[in-house]
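**Student:** Provided below for reference: sequence and predicted model.
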Amino acid sequence: MRLLIMGPQGVGKGTQAALLAAHYDIPAISTGDIFRYNIKNKTPLGLEALSYTDKGELVPDELTNSIVKDRLGQDDAVDGWILDGYPRNAAQVAALDAMLAELGQKLDAVVALEAPHDVLLERMAKRAQEQGRSDDTPEVIAKRLETYAKETAPLLDIYRERGLLVAVDGVGEIDEISDTIIAKLDATVKAR
């Protein structure tokens, strides 16, 4: 099973990605984790990423694409994966399409978790409090949600047109949401 998990910050992507990974016995791949791993281990890609992040700059798409491609090519990802945090824009969608073609793989589905704006704000404020995350201020949270709505949410239409989108309400009990995702995925993938 090869999946993308998408949705705004605070919707529970990381939590659901971990549960889906365990259920389908595939790795959950977070682009943030990939960056941290490469930077920590001083890989060539990590050092290149560090040259941008040290200056407070965003890592360019080309480098992000290279890091994702490298990760998807690793042995544990041969039979499937869940990507969390990628793609984030239309150029990355095209890059992912090219990667999959090169690897001889296809995307099975795109899980889109949805939640009302006020729920997302409440969850992120709670996370900031519990985890002591100084980067989760109300202003930063609002900016992240605005960026998601402008740049990433439109990608859902691309995947909807391809017949890959599986939309799920991200509000409720974690296990119930996970069960709903799995039921929808199994029905969608088997229907093809």
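**Tutor:** Everything's here; your move.
**Student:** Could you use CA atoms for every contact and neighbour count after this?
**Tutor:** Noted.
**Student:** outside of stretch 176-192, which residues touch it?
**Tutor:** 16, 19, 20, 108, 109, 111, 166, 168, 169, 170, 171 (C-alpha atoms under 8 Å, 6 or more residues apart in numbering).
**Student:** How about it, which residues are buried there?
**Tutor:** Buried residues in stretch 176-192, counted by 16 or more other C-alpha atoms under 10 Å: 177, 178, 181, 182, 184, 185, 188.
**Student:** Show me which pair in the residues you listed is furthest apart.
**Tutor:** Largest separation among the buried residues of stretch 176-192 by C-alpha to C-alpha: 177 and 188, giving 16.3 Å.
**Student:** Spell out for me the PyMOL command that would select the buried members of the contacts of stretch 176-192.
**Tutor:** To isolate in PyMOL the members of those that are buried, counting by 16+ other C-alpha under 10 Å, one can use:
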select buried, resi 16+19+20+108+109+111+166+168+170+171
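**Student:** In strands, which of the contacts of stretch 176-192 fall?
**Tutor:** 109, 111, 166, 168, 169 (DSSP state E).
**Student:** Below is an additional structure, to be compared with the one above:
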Amino acid sequence: MLNLVLFGPPGAGKGTQSAKLIEKYNLVHISTGDLFRMHIKEDTELGKRVKQILADGLLVPDSVTIDMLEEEVKKNPQANGFIFDGFPRTVAQAEALDVFLTKNGEKINGVVQLDVTEEEIKNRIAERKKISGRADDDEDKLLKRIDEYFSKTIHVLPYYEKQGKVASVNGIGEIDNIFNGICAAIDAVK
């Protein structure tokens, strides 16, 4: 089984690249952001709890996120592997993911960090907002999410670097060139 973490700030291209990776490696994509948006849209109890937290541009508590993620993994017992997008965002989440996967005889094979400048991120999200109309792409919320990434989430990388699992890929350029860089990093850990 191939389990990957796709790592990068909001707007780095994780969703775009995940779609291509799913097709090439036949993986199941688990985006915590997509899951939260689905729960909000369906007005579930989780959706109601998460809606205000996301509206404020903050991170959902680890326990809620981890429970939701484990539920998604269990829904796909025949998967060839998973792409974790937007998770883990804290060291505690990374540790919990390792414990969960180990209990199931699995592990994170690699972490691909998409390296993108803050200016590029802002430009991409401005374009994405025109197309998708996502509420979390509001400029004030975006700045909070970028700040959360660089003040909190970025600290997850050393956790995986100590395990020798991080590959940094330039996330600026043509989509296919970025994809080829990601595939080279993945093929090195398969």
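**Tutor:** Thanks, I have it. It should be emphasised that the depicted structure is a prediction, and the values quoted were computed from it without experimental measurement.
**Student:** TM-score for these two?
**Tutor:** After superposition, the two chains reach a TM-score of 0.87 (TM-score structural alignment, normalised by the length of the second structure), with 184 aligned residues with a C-alpha RMSD of 2.0 Å.
**Student:** before we move on, back to that, nearest to residue 150 of the first structure among the contacts of stretch 176-192 of the first structure?
**Tutor:** Of the contacts of stretch 176-192 of the first structure, the one sitting nearest to residue 150 of the first structure (C-alpha to C-alpha) turns out to be residue 111, at 18.7 Å.
**Student:** was I right about that closest one contacting residue 169?
**Tutor:** No: using C-alpha atoms under 8 Å, residue 111 of the first structure is not in contact with residue 169, being 10.4 Å away.
**Student:** How many residues are close by residue 118 of the first structure?
**Tutor:** The local packing of residue 118 of the first structure (other C-alpha atoms under 10 Å) involves 8 other residues.
**Student:** let me redo that: residue 122 of the second structure
**Tutor:** Counted with other C-alpha under 10 Å, residues neighbouring residue 122 of the second structure total 19.
**Student:** Likewise for residue 47 of the first structure?
**Tutor:** 16.
**Student:** Check residue 165 of the first structure too.
**Tutor:** Residue 165 of the first structure has 22 nearby residues by other C-alpha under 10 Å.
**Student:** so who does the residue lying closest to it once chain neighbours are set aside touch?
**Tutor:** Of all residues not flanking residue 165 of the first structure in the chain, residue 110 sits nearest, at 4.8 Å (C-alpha to C-alpha, 6 or more residues apart in numbering). Listed by C-alpha under 8 Å, 6+ apart, the contact partners of residue 110 of the first structure are 3, 4, 5, 6, 159, 164, 165, 166.
**Student:** All the helices of the first structure, residue numbers only.
**Tutor:** 13-24, 31-40, 44-53, 61-72, 90-103, 117-131, 138-147, 155-161, 174-191 (DSSP state H).
**Student:** ok so, going back, how much space between the equivalent of the residue nearest to residue 165 of the first structure over in the second structure and residue 69 of the second structure?
**Tutor:** Alignment note (TM-score structural alignment): residue 110 of the first structure maps to residue 111 of the second structure. According to C-alpha to C-alpha, to the nearest Å, residue 111 of the second structure stands 17 Å off from residue 69 of the second structure.
**Student:** One more: residue 184 of the second structure?
**Tutor:** Taken as C-alpha to C-alpha, the span from residue 184 of the second structure to residue 69 of the second structure is 27 Å.
**Student:** Who are the contact partners of the spatially most central residue of the first structure?
**Tutor:** Most central in the first structure under C-alpha atoms, centre = their mean is residue 84, positioned 1.9 Å from the mean C-alpha point. Contact analysis of residue 84 of the first structure by C-alpha under 8 Å, 6+ apart lists 4, 5, 6, 13, 14, 17, 28, 29, 30, 31.
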